[in-house]
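Undergrad: the following block contains a protein sequence and its predicted model.
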Amino acid sequence: MEYRLLGRSGCAVSAYALGTMTFGSETDEATSFAQLDAFVERGGTLLDCADVYGAGAAETIVGRWLARRPADVVDRMVIVTKGRFPATPVLGAEGSSRRHLRRALDASLRRLGRDHVDMFMVHSWDPLTPLEETLAFLDDAVRSGLVVYPGLSNYLGWQVQKAVDVARARGLAAPVALQPSYSLLVREAEWEILPAAADSGLGLLCWSPLGGGWLTGKYRRDERPVGATRLGEDPSRGLEAYDRRAADPQTWDVLDVVDKVATDRGATPAQVSLAWVAQRPGVSSVLLGARTLEQLLENLAAATMILSDDEMERLTAVSAPRAAPWPYGEDGAEQRMRRLPGR
């Protein structure tokens, strides 16, 4: 496993991180423990959580795992969690206000069984809360020892730049990392988001590097998915909905090149796709999310893969970004939107 600095901080993290979104929902506790053990055995150190994963169940599972592991293992872990969205359906239990983020952080710490987390990320921009209020809370959390580093997730380019500028101008703890959606199928972040992060020295923790499963090679033209896969169970699921992606000819062009590179390398399409993200500029860590231990082990094999310049160029050329629903289209706008009931 390669290790990299987390942005301009001095914190070293594994180049591949374990995402816990499936824990407690699609992945039971025993399998989650097995994934965590396998990740550590292969040199992984960064664990990515959020209060909304499994409505808190993911953090609880991670907390139980940490409590049962030796101190030297626990000390190696870099624990990241996030707050902003409602973990429970209670009025007012969302947003990036000081009130909500404090409650979210306290609840996350209880579930994780920790007195602090290494990074607390604001899970998305909140148009209703003054940015100064959010940043002041993060600064207080750092100064009080509850948080080591602040971070941002799903911010647009101007939002990243404004957050960093305001924090630095006011002498507040500035974000050191950004968590964007980034893959061979979602590269629009390169237009403004990634340049803003690079300009401010933020490390990238890339989520959905397999495009919601599309870059694993399991989907085919004119063959709607069936069976025990994300889209097999729900073809209209989320940003990766089958009809939306399948209707774009570029999707299949990208998959063809990924498959060819994988075949030539004796690797899987998932490993090639992950290696491409890991070798992009500014990437501190690539988030791996898996429902099964077997999926995780296959993906972790990408940690030893280095794509050649020719392979990188071919993959980069065929996946050149165009306007798409995320992050500037309707789905991105929907995630950034927040309204009070009745408004």
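TA: Sure thing, it's come through. Residues are numbered from 1 along each chain as shown.

Undergrad: okay, CA-based contacts and neighbour counts for the rest of this
TA: Fine.

Undergrad: wasn't A323 part of a strand?
TA: No: assessed with DSSP: H, G, I helix; E, B strand; the rest coil, A323 is coil; it does not lie in a strand.

Undergrad: do I have it right that it meets E190?
TA: No: applying CA atoms under 8 Å as the test, A323 and E190 come out as separate, 11.6 Å apart.

Undergrad: and the closest residue to A93 other than its chain neighbours, which of the three is it?
TA: Leaving aside its chain neighbours, A93 sits nearest to P86 (5.3 Å; criterion: CA to CA, 6 or more residues apart in numbering). Counting by three-state DSSP, the backbone at P86 sits in coil.

Undergrad: can you report how many residues neighbour P86?
TA: 17 (other CA atoms under 10 Å).

Undergrad: got the contact list for it?
TA: Counting by CA atoms under 8 Å, 6 or more residues apart in numbering, P86 makes contact with 52, 93-95.

Undergrad: try it again with 7 Å
TA: Applying CA atoms under 7 Å, 6 or more residues apart in numbering, we find P86 in contact with 52, 93-94.

Undergrad: so which of those is the closest to R291?
TA: Nearest to R291 out of the contacts of P86 is V52 (CA to CA; 16.9 Å).

Undergrad: check contacts around the closest one.
TA: 85-87.

Undergrad: so which residues of this protein form helices?
TA: 29-41, 57-67, 71-76, 98-112, 131-143, 157-169, 193-199, 230-233, 242-246, 249-265, 269-278, 293-300, 309-318, 330-336 (DSSP state H).

Undergrad: take this one as well and set it beside the first:
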Amino acid sequence: MDYRRLGLSGLKVPVLSFGAGTFGGSGPLFGAWGSTDEKEARRLLDICLEAGVTLFDTADVYSNGASEEVLGAAIKGRRSEVLISTKTALPMGDGPGDYGTSRERLIRSVEAALRRLGTDHIDLLQLHAFDAGTPIEEVLSTLDGLVRAGKVRYLGVSNFSGWQIMKSLAIADRHGWTRYVANQAYYSLIGRDYEWELMPLGLDQGVGALVWSPLGWGRLTGKLQRGQALPAGSRLHQTADFGPPVDDERLFRVIDALNEVAGETGKSVPQIAINWLTSRPTVSSVIIGARNEDQLRQNLGAIGWSLTPEQRQKLDAASSVEAAYPYFPYRRQEGFARLNPPAV
């Protein structure tokens, strides 16, 4: 297992981490992902640790806290062997204090997460979404206090825009508060918007990416093929509307390229899609999920080998998409590109 620094922090994280969204799954979204119970979670944890996967990611909103509870039970007795990442901000109820990142909500959410996880500290706390209703100074001063109290070790964000991250970093620097070192972001061969603004920001500011949904909400599992109907057992029947839309022609262009590389390497389509991500700038760790042991072992096979430059170029070309303004001139026009060379 390759271990990388998380942004400019001193924290070393494995290039593959495990997403516990399937733990205790319930509801239309998380129930479709999986419903791993405590016994199954322990077995998956065993396999992860044997392979060197030490970072486990969850969130309070995953099955209304059940994911944290199952993960907490699975790590009991071996807390020192693992890193725990969790997230908060999204609604956990309908009350006025049940969502957001106010001081009151953050402190209460962290205390609740610690109880569910059965631990005295969270290794990485990430804000699940930007809260436009709470001053950034209030958010950051509260988070800094949680770090100083030893309840949280490192801080990150998820689903933030570039300006929201940059403004937060500037305010943290001004006051000497703890900085964000992680950005948990959607990034895949069929979702490369991360490269337009968030990747250059990560390079400039030392914010490492934790990639979620590396298989494009299940579209790059190898089950979808050009000219064929969606398989009856695909979770896309339940989850397609939750993810960003993907143009069919571009999707199948990427799948065709993945199939070609699979034929050349003997690796599976998802293994190739994940491996491609591990070589991208700013990527500290790719979060993989699994509903069972076989699926986990398949995903773990995404590392320990390399794509050739020609294979990477083939995947890059198939997945390329025109950047939105104001980014596209820097991609297409030589004069603009000379001033701002692309990150990839």
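TA: Here it is on my side, so go on. Bear in mind the structure is a predicted one, so any value in this text is a computation, not a measurement.

Undergrad: which one of A323 and E190 of the first structure has more residues nearby?
TA: Per other CA under 10 Å, whichever of A323 of the first structure and E190 has more neighbours is E190, with 14 against 11.

Undergrad: per the alignment, that one corresponds to what in the second structure?
TA: Residue pairing (TM-score structural alignment): E190 of the first structure is matched to E195 of the second structure.

Undergrad: report the central residue of the second structure.
TA: Note on the second structure: the residue nearest the mean C-alpha position is W212, at 2.7 Å, using CA atoms, centre = their mean.

Undergrad: how close does that residue sit to I288 of the second structure?
TA: 8 Å (CA to CA, to the nearest Å).

Undergrad: now which residue in the second structure aligns to the residue nearest to A93 of the first structure?
TA: P86 of the first structure maps onto P91 in the second structure, by TM-score structural alignment.

Undergrad: cool, T27 of the first structure as well?
TA: In the second structure, T27 of the first structure lands on S35 (TM-score structural alignment).

Undergrad: how many neighbours does the residue lying closest to that match once chain neighbours are set aside have?
TA: Distances taken as CA to CA, 6+ apart place G25 nearest to S35 of the second structure, at 4.0 Å, with adjacent residues excluded. When neighbours are counted by other CA under 10 Å, G25 of the second structure registers 24.

Undergrad: was I right to think G25 of the second structure contacts D37?
TA: No: checked against CA atoms under 7 Å, the pair G25 of the second structure and D37 is beyond contact range at 8.6 Å.

Undergrad: residues in the first structure matched by stretch 52-64 of the second structure, start to end?
TA: Counting by TM-score structural alignment, stretch 52-64 of the second structure corresponds to 43-55 in the first structure.

Undergrad: list the contacts for L287 of the first structure?
TA: L287 of the first structure touches 16-19, 205-207, counting by CA under 7 Å, 6+ apart.

Undergrad: and which of these is nearest to S181 of the first structure?
TA: Within the contacts of L287 of the first structure, proximity to S181 of the first structure (CA to CA) peaks at W207, which comes in at 4.9 Å.

Undergrad: and the closest one, what pairs with it in the second structure?
TA: Aligned partner of W207 of the first structure by TM-score structural alignment: W212.

Undergrad: that match against A185, yeah?
TA: Yes: if you go by CA under 7 Å, W212 of the second structure and A185 touch, sitting 5.9 Å apart.

Undergrad: neighbours of T316 of the first structure, how many?
TA: For T316 of the first structure, using other CA under 10 Å, the count is 16.

Undergrad: what's the answer for L274 of the first structure, then?
TA: Quick note: L274 of the first structure (other CA under 10 Å) scores 27 neighbours.

Undergrad: and it, how far from G203 of the first structure?
TA: Separation of L274 of the first structure from G203 of the first structure (CA to CA) stands at 17 Å.

Undergrad: same check on E223 of the first structure?
TA: Counting by CA to CA, the gap from E223 of the first structure to G203 of the first structure is 38 Å.

Undergrad: also W252 of the first structure?
TA: 30 Å.

Undergrad: Q161 of the first structure too?
TA: 14 Å.

Undergrad: so between these two, which is more surrounded?
TA: G203 (26 against 18).

Undergrad: that one reaches R4, doesn't it?
TA: No: at 9.4 Å, G203 of the first structure does not count as touching R4 under the criterion of CA under 7 Å.
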